[in-house]
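# sequence first, then the predicted structure, then my questions.
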Amino acid sequence: MPGRSIWTRYSFAWVTLALFLFSATGHWIFGWLAFAQEAEAVGQQPTFNGYFVTMMRDTLENWQSDFLQLIWNVAGLAFLLHVGSSQSKEGNERMEAKIDAILRKVDPTAGATINELDTEFARGKN
């Protein structure tokens, strides 16, 4: 859709990316806090290498389940379509063509009505 910003055209993707970054950052921060607490509980110094391996394993296990991702794709898309994100908007030209096709199916003389409306509203066919 010309004239619309990249933020509007891809709003679902931007919201999904923001939620992903927020959740991944939180996962790794709280993961470090838990890892450091567990290491200190057994008298060891927490190391980044041990943390990285543990967190990569946990992260990949979470992605395998796809539970949160699926929830967002279903619930988030339904919500954004409901409020009218750009992905849910149908272009005026396409909607007009669909209405014209329906009118022609319902009424064989609809062509005259369509032409009258086009003339009245100065929206001639291109």
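Right, received. Where do you want to start? Residues are numbered from 1 along each chain as shown.

# C-alpha only now, for contacts and for neighbours.
Noted.

# remind me which helix or strand the nearest residue to residue 80 once chain neighbours are set aside belongs to.
Of all residues not flanking residue 80 in the chain, residue 12 sits nearest, at 7.1 Å (CA to CA, 6 or more residues apart in numbering). Taking DSSP states H and E as the definition, residue 12 sits inside helix 11-41.

# list the buried residues for that helix?
Buried residues in helix 11-41, counted by 16 or more other CA atoms under 10 Å: 11, 12, 16, 28, 31, 32, 35, 36, 39.

# show me where this structure has helices.
In the chain, the segments counted as helices under DSSP state H are 6-9, 11-41, 48-65, 67-71, 77-83, 92-106, 110-120.

# now the angle between helix 11-41 and the third one, please.
Read that as helix 48-65. Interaxial angle of helix 48-65 relative to helix 11-41 (axes from the mean of the first three to the mean of the last three CA atoms, to 10 degrees): 140 degrees.

# which helices and strands does helix 48-65 pack with?
Other elements packing on helix 48-65 under the criterion 3 or more CA pairs under 8 Å, 6 or more residues apart in numbering; DSSP states H and E are helix 11-41.

# alongside the first one, take a look at this:
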Amino acid sequence: MSESAADEEKSRPRFHRAYSFGIVTAGFFLVSWIGQFVFQAIAVRNEAAQHGSPFSWADFYPQFLASTFENWQSEFLQLVWQAAGLMLFYFWGSSQSREGEERVEAKIDALLEDRGIDPSGMDRDVRARADGKGS
């Protein structure tokens, strides 16, 4: 293993730290889905007992899957659209995202000018460093 590969391996966070948000979210999802399963099974069992019929897994699973997909449709699709839609609009450069970037640039330029630094000179320096020409 080369030295740069070893350094990269050391600087990379461990799996649980790198994906902690996803792991916690998956845990919440599983706990809530198992809870839905258990409580819906109890409700279907009680309803079957009220009608004098035995509990049937064949009757339960279609109800469970229907309620699961109904919940996913009403909740997750809304959230997915909000996240994906906002990401697309930001990527496409909606007027709101451009306005925010322009305001931040104006504030940074004002701060640089206040300190006696030429913002256009700073842009040249940053570009030169990015191209590998600066020190």
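Looks like it arrived, so ask away. No experiment lies behind these values; they were computed from the predicted model shown.

# centroid residue for the second structure?
By CA atoms, centre = their mean, the second structure has its centre lying nearest to residue 83, at 7.6 Å.

# hmm, what's the outermost residue in the second structure?
In terms of distance from the mean C-alpha position of the second structure, residue 52 ranks first, at 46.9 Å (CA atoms, centre = their mean).

# read off where the helix holding residue 12 of the first structure ends up in the second structure.
Mapped onto the second structure using TM-score structural alignment, helix 11-41 of the first structure covers residues 20-50.

# ok, average deviation of that stretch from the first structure?
Compared with the first structure after fitting, stretch 20-50 of the second structure has a mean deviation of 0.5 Å; criterion: mean CA distance after the TM-score superposition for the first structure.

# state the distance from the residue nearest to residue 80 of the first structure to residue 113 of the first structure.
Residue 12 of the first structure sits 39 Å away from residue 113 of the first structure, going by CA to CA, to the nearest Å.

# now tabulate the helices of the first structure in JSON lines and tack on distance to residue 126 of the first structure.
What follows is the helices of the first structure, written out as JSON lines (distance: least, CA to CA, whole Å):
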{"stretch": "helix 6-9", "distance to residue 126 of the first structure": "25"}
{"stretch": "helix 11-41", "distance to residue 126 of the first structure": "30"}
{"stretch": "helix 48-65", "distance to residue 126 of the first structure": "49"}
{"stretch": "helix 67-71", "distance to residue 126 of the first structure": "42"}
{"stretch": "helix 77-83", "distance to residue 126 of the first structure": "30"}
{"stretch": "helix 92-106", "distance to residue 126 of the first structure": "10"}
{"stretch": "helix 110-120", "distance to residue 126 of the first structure": "11"}
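
# coming back round to it: mind listing what the residue farthest from the centre of the second structure touches?
Applying CA atoms under 8 Å, 6 or more residues apart in numbering to residue 52 of the second structure gives no contacts.

# how about 10 Å then?
Contact analysis of residue 52 of the second structure by CA atoms under 10 Å, 6 or more residues apart in numbering lists residue 46.

# also the one 10 residues further on?
For residue 62 of the second structure, the contact set (CA under 10 Å, 6+ apart) comprises residue 68.

# now which residue in the second structure aligns to residue 51 of the first structure?
Per TM-score structural alignment, residue 51 of the first structure is aligned with residue 60.

# right, and its match touches residue 45 too?
Yes: taking CA atoms under 10 Å as the definition, residue 60 of the second structure is a contact partner of residue 45 at 8.7 Å.

# what's the burial count for residue 16 of the second structure?
By the measure other CA atoms under 10 Å, the count of residues near residue 16 of the second structure is 11.

# tell me how far the residue lying closest to residue 39 of the first structure once chain neighbours are set aside lies from residue 15 of the first structure.
Nearest residue to residue 39 of the first structure in three dimensions, chain neighbours excluded: residue 46, at 5.5 Å (CA to CA, 6+ apart). Separation of residue 46 of the first structure from residue 15 of the first structure (CA to CA) stands at 34 Å.
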